[in-house]
Every structure is written in C-alpha cells, then in structure tokens.
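Peer 1: pasting the structure only:
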C-alpha cells in the first residue's frame, strides 16, 4: 500500500487554521463591540473551537496513517522520536516574535482591550514583563505542562499540551496494537473511554479510526451515491446548527465535538469535498496551517490592537473600520505564516538529522 500523504487532510487542516485565525481576529477581538461579527451567519465559519477539534482529529489520522498503511514500525519510531522538536522549534520561534514585540513596545493589547470591550480576553494576555529566561522555560516545557495566560507568550498555545500528549498516546496505541490494527473495535472502545472522561484525546482516536477505515475499506461503506448524500447531510447538519443557534462555546463541548466529527466525516466521505480540500489554495493553506496558528496572535497584538487604539483616538472606530483592520491583520498573518514556514523548514532541516542520528533513527 502507498504511504504518501493524504492531500485532503492537509487541505482541511489549512481551512481549519484559517477559521481559527478569523475567529480570534473578528469574533473575539471585535465581536463584543460590534455584534455583527458574531452573527449566526458567520458562526459556522468562525467557530474556532470546532476548528481546533478538527485539528485533533486530523492529527490522529495523519500520525497513524503512515504506519497503518505500511506496517513499518520505523515510521512510529521516527515520528515519536522527533515529535518534541517538531512542535517545540516553531513554538520557540512564535514566542520569540512576541518577546521581541514586547521589548520594542509594539504590543498594545492592554490599551486596546477596553476600547473593544475585551478586558477579559485581550486585556488578560501578557500580564508580565518580557524576560528571556521565562521565555525559554515557557517554550521548552511549561507550554506543555503549565500553560496559562499568566506565563504564556502566546495564549493560543493552550492546545500544545493536548497535542503533545495526544500524539504520544497515538504512538503508544499503534505500538501496542501493531499486529491488530485491522480491528476497529478496540479503537472504538478507547474513544468511548475518553468521551466518558470528557477528554480531548477521544478526537485523536477518532482520527486513528478514520485511518484504519481508509486502510481497510477505502472510506467507502455503502453505494457511492448514498455515501455522497450522507456526507452532504452531515455537513449540512453542522452548518445548520451554527446558522440557527449561533452557538460558539469552549471547553469539552459535545456539540462542538460532534460538529468537528461531522465536518471531517463529510470531507472524507464525499469525493467532491476531498477534491476541494486537495485544490492548490487548500494545499497552500495546509502548508502554512501550523505557522498561521502560531503567528496570528502576534499580528493581533501588534497590528489589530494599535490600529484599534489609533482609530479610537480619531473617533473613527466603527464596524467598517474594524472590518478593514481585521482584514489587514488577516493578510499580514498569512504573509507572516509563509515567511515563518520557510524559516522553520530551514531550521528543521538542520536539526532533524542531528536528532535522528543521536537517537539512532536515521
């Protein structure tokens, strides 16, 4: 069997990253002052919580797919051995950007918070003086073990502890079940266990289940015409729920969990949806998905926040100028993500051989 990357996974991850960015830029930053950004019509596209849950599902699939397809245990060993560095290097880079912005005095989130009516969110970020030692402590281990707004140079990194432990659980499960990965019942039992524990880790195992199903059945379980209808119903249900309720909630929320599963399942089951996620724009977003997730916080505090303060001083802050600020912040985030990706790839290309050699995993 082939072990090539599944392109629609990358594309879907890219759109999810874009959704998270837009959620933070429009819904969170300006939505309290301008409720138009929190309309029911936008809830599906700006539900950052669902998008993060989609990330977790796709991580479980992407991490397990190569081994399930090939049975080559080296795939697990190499991925597990380098996982810490794969996540930590870009985390350090993203937080270093915030550190530099703080030192330059270009972070105006505290000044902007009361202006956009978000002292509870924008005003809660970076409540400390920039310190290089604290930066190193946070980025190398606290981001995974002790993340909070009180110590974080990027508060959107609350997901990284879940991502790291979830990844390790995926690798451990694959190693334990290596000769029985054609059986989906154990995976279903693990999913149920973590659901009962109200743990995000259930989503990683949903991803494993999808990778297993792809390897066993090619993700087809009925006549293709019926399957397309099912996929359309699932996506329509997720969209309709957001449209009629406008609900966007955080934490372990069953509605968002189901929404994420419905969206991923719909994409996986419908060839046209897969094709859309494999298009060039989608794959480009997939390439910059993690960098985009990492850099848009810096754009919010150094672009959106200062512009909001300036517009308020000019008595010109309104829905339309806030929209312009949000679009400007989004474009800058996309450009920064592209540059970030190139820098990170260069560093990873140098570090990975060294780590693999020292771990004996060439």
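Peer 2: Okay, I see it. This is a predicted model, so every value here is computed, not measured.
Peer 1: contacts, neighbours, all on C-alpha from now
Peer 2: Fine.
Peer 1: residues in contact with stretch 246-259?
Peer 2: Stretch 246-259 is contacted by residues 38-44, 47, 49-50, 53, 198-200, 238, 242 when judged by C-alpha atoms under 8 Å, 6 or more residues apart in numbering.
Peer 1: which among those end up buried?
Peer 2: Buried members of the contacts of stretch 246-259, counted by 16 or more other C-alpha atoms under 10 Å: 38-44, 47, 49-50, 53, 200, 238, 242.
Peer 1: ok, structure two:
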C-alpha cells in the first residue's frame, strides 16, 4: 500500500533503535497478561462481580478488564513501528499485512479454541448441547464472537475478535496519517467512536454497537500516535505534560472507583477505558525515551521479557486451566475466600505458567520463527514424521495420499 507523505514530516528520520526489537514492550505485555490471570483468580475467590466483596487491599484486581486496554494501546504502538521504518507506509499493502497478522495470531488462537472447547464440553460444562457447542466453535473460529451471540468456551477470546477487526482499519489510519497527520486521525477516530457510543445508547438495533467495544479503536489509534510521536513524525509534548496526563488518568480512575464504586465502573467501561487508554498512551510515550534506566531494569529485565515472550499464550489458555483447578482441586477443599486465593496464587499459578509456556512452545513459537508453510517443514516434529515416512516407503509399505 502506498500513500502520500505529509509535507511537514517528509524528512523526518526514525531514531536508530527503531529497527531493533523493543524488548521492554514484552515486559509490558507480560505484566498485563499476569494482571488478567490474577483478576480471574480473584473472581474465583470472590465471585460477586461487579461488586467488590474482597479485601480492600486486593480491590484493584477487580479491574482486570483494564489490562485489555493496555494490550490494545501496545498493539497500536508496536504495529506502527514497522511502517515508521519506511516513512510511514505499510510495505506490501493490506494483503501482506493481514497475512502476517493472521500467521502471528491465528494458529495459537485456533489451537487454544480447540483446547478450550474440549475442556469446556467435557470437564467444565459437560451439559453443553452439541448444537450450542458447534455454533460457539464456528463463531469463535471465524472471530465473530463479539457480533454473534454464543456460549463462550473461554472468557478471554472476546478481545481477540475485536483486535482482529481493528487490524483491517490500521492501513486506513496510515493512509490518512500520511495525508493529514496522525493527530488529526486520532481526533477523527475519537469523533467516530463517540458518535458510535451515543448511537449505542439508543433503544434500537444500534444498541449492539457497544458489543464491539468501539473505544478500543480509539485506544489503538492512541498507541499508533505514541509511536508516531516517539519517532519524530508528530510533535512531542514535554515530559512534564506526559507525566501529568498519566498521573491525572490514574488519579481519576482511583477517584471514580472510590466515589462511584465498582458496579458503576463496570457499567461505564467505555469512559473508563478511554481515561485509562489515554493515560497509558502518555506513559508509553514517556517509556519510549531511550534514557530510561528504570524502564530497562524493570520492564526490560530478563524475567519480565521472558514472561512477555509467552504472554499471548498465557492470555489465551489460562482461563480454562484455572477453571479446571477451581472445580476439581480448590473448591473441594472448602476454604475461606482468602485461603482459596492463596492456594491459587501459591500452588495453581506456577502450574498454569508452566502449562502456558509449553503451549507457547508447541503452538505459538513455531509461527514466530517461521514465516510460511514451507519453512514449517524444518520443525523437528515434521522432520521426525517425514523420517518415519521415508523408512516406511523404503520398506515397501504403501503410504497414504492426501489430496
């Protein structure tokens, strides 16, 4: 896809480290994924959502939804880095971009869908009818679970559909940004998202607009703007202003949570996400400063980057694993809520992390290191199967033919 560069940014240069992997972003992803896991452990211990009946000092775990807002902002930021290396253009156009995005997220997602569905219909909700399960499987397989009603086999899959749909709008954002500037694109996106939210408040078929969480499109655009700004294609606000926006966002969320209560917050996710996403985009821009030793010692540390390396797999399958542990291990112990949470934290969480890492090695990592089906043939498992086939052929055994 080609586009006309905006005149004022035609000579802008990308900072030298734009071509290198931004490891600290993995730390952000890992922290957000772990927050979601802790949130679901909290829900299993105090199952009164959206009411907060747990200890005050654990009340922040009720808001695991905000981690999804973080993921969306980070997605916008990280996906903007590659075009920024080429003057803001999406090299290869829409087809290449969608193909690469599909190769990145769909294999692990589909594997997680199969695993989640099997666990759901056999161990978690065995009373699920065949028709219901089939519809859910097809809807989720097509990434339409946010627009078609279904029974969810995995509570985290809803956000994958939303992000996938946003991908198709990303090239449009880039085209408009190169023509009019990214700041104007964000303002335009904000206007469209606000109108969509207002229409969703009407007593018509348009009320279903909120099912696709339109605010996440704005958060994605804010992430793109943060990358655009960090690499010199938009005016960079002073650090004190960015810190002020991030601090005001955090203070505003805490104030609302205390003054209005968690049911109100959950009932107003649109505005809560917008506030949180704006603050996090400002924080992300602050963190993008190469002179950030604190960032490198925390988010860029080896444990944080390692956790972030399989954060997608952790996000995808921790839900059914926790549900199994809840139903078959922890609940029979009949513990107090706090003891229930402690058992999940100390005993179950390490097992879940190991299982998710194993899932990552099997179903996600091969598609990170290999970019097409031909290169998948170099996988040890494929080589092993192919080797057995050659031995069988040499022995004169007839091999099956797949068409």
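Peer 2: Received it, and whenever you're ready, just let me know what you need. Predicted, not measured: the structure shown is a model, and the values here were computed from it.
Peer 1: residue 372 of structure 2 corresponds to which position in structure 1?
Peer 2: Counting by TM-score structural alignment, residue 372 of structure 2 corresponds to residue 353 in structure 1.
Peer 1: could you do residue 279 of structure 2 as well?
Peer 2: Residue pairing (TM-score structural alignment): residue 279 of structure 2 is matched to residue 262 of structure 1.
Peer 1: ok, now residue 67 of structure 2?
Peer 2: In structure 1, residue 67 of structure 2 lands on residue 51 (TM-score structural alignment).
Peer 1: so how far is residue 250 of structure 1 from the residue lying closest to its match once chain neighbours are set aside?
Peer 2: Take residue 51 of structure 1 and drop its neighbours on the chain: the residue closest to it by C-alpha to C-alpha, 6 or more residues apart in numbering is residue 16, 4.8 Å away. Using C-alpha to C-alpha, to the nearest Å, residue 16 of structure 1 is found at 16 Å from residue 250 of structure 1.
Peer 1: of these two, which one has the most company?
Peer 2: A direct count of neighbours by other C-alpha atoms under 10 Å for residue 16 of structure 1 and residue 250 places residue 16 higher, at 27 against 11.
Peer 1: just checking, residue 54 of structure 1 touches residue 261?
Peer 2: Yes - at 7.3 Å, residue 54 of structure 1 counts as touching residue 261 under the criterion of C-alpha atoms under 8 Å.
Peer 1: looking at the two, which has the bigger crowd around it?
Peer 2: residue 54 (26 against 21).
Peer 1: OK, contacts around that one?
Peer 2: Contacts of residue 54 of structure 1 by C-alpha under 8 Å, 6+ apart are 13, 16, 260, 261, 263, 264.
Peer 1: quick one: residue 164 of structure 1 from residue 55 of structure 1, how far?
Peer 2: Relative to residue 55 of structure 1, and taking C-alpha to C-alpha, residue 164 of structure 1 is found at 13 Å.
Peer 1: of those two, give the one with the bigger neighbour count.
Peer 2: residue 55 (27 against 17).
Peer 1: before we move on, back to that, where does the match of residue 372 of structure 2 fall, secondary structure wise?
Peer 2: Taking DSSP states H and E as the definition, residue 353 of structure 1 sits inside helix 319-359.
Peer 1: run the chain-centre distance for that helix.
Peer 2: 13 Å (C-alpha atoms, centre = their mean, to the nearest Å).
Peer 1: three-state assignment of the residue lying closest to residue 198 of structure 1 once chain neighbours are set aside?
Peer 2: Leaving aside its chain neighbours, residue 198 of structure 1 sits nearest to residue 252 (6.4 Å; criterion: C-alpha to C-alpha, 6+ apart). Three-state call for residue 252 of structure 1 (DSSP: H, G, I helix; E, B strand; the rest coil): coil.
Peer 1: brilliant, that's me finished.
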